[in-house]
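> Sequence and predicted structure below; questions after.
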Amino acid sequence: MLKVHMDGAGICGVYPNDVATTKVEQVVAFARQHQHPLRCVMEET
């Protein structure tokens, strides 16, 4: 958490594309449902 606070971003995991897409959708939905200003994106490396 402190890394995200200090750097503005952090890596949560490395997953296959289909799994990552699902996880991003779940995290964004949960954050919105609970009114948290969390931004979750998927990047290809």
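Yes, it's here.
> Every contact and neighbour count from this point should use C-alpha atoms.
Noted.
> And the contacts of the strand or helix carrying A29?
Element membership for A29, per DSSP states H and E: helix 17-33. Helix 17-33 is contacted by residues V14, P37, L38, R39, C40, V41, M42 when judged by C-alpha atoms under 8 Å, 6 or more residues apart in numbering.
> okay, pairing it with this:
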Amino acid sequence: MESNIDIKEKNKIKIKKPKLYKVIMHNDDFTTMEFVVDVLVNIFNKKIEEASKIMIDVHKKGSGIAGIFPHDIAVSKASTAMTIAKEQGFPFKLSVEEE
């Protein structure tokens, strides 16, 4: 006598959300406000109004948050922005910090 018993296994897979990181723009005396807004619009996908507000924060407070992303994306965007700044002769600095 054969028995056909189905055994079902339940595997619970827990998917963790990736840690998020802030991309912080730092003020300097040489990078133009227009360049900062341009970077925020074209690299960080901000609307012009929000980009202008962040740029003012950078100018007045010394830094501003360009965006919050998973690590690889944050590093890539910061690196791209600094590369473009260097190509245009600006000492623009961005850093990435865990949120």
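Thanks, I have the structure now. Only a predicted model underlies this, so the values are computations on that prediction, with no experimental measurement involved.
> in the second structure, what residues pair with the helix holding A29 of the first structure?
Aligned using TM-score structural alignment, helix 17-33 of the first structure spans residues 71-87 in the second structure.
> after superposition, how close is that stretch to the first structure?
Once fitted to the first structure, stretch 71-87 of the second structure is off its aligned match by 0.6 Å on average (mean C-alpha distance after the TM-score superposition for the first structure).
> I'd like to know how far the residue nearest the centre of the first structure sits from Q33 of the first structure.
Central residue of the first structure (C-alpha atoms, centre = their mean): C40, 3.1 Å from the mean position. Separation of C40 of the first structure from Q33 of the first structure (C-alpha to C-alpha, to the nearest Å) stands at 14 Å.
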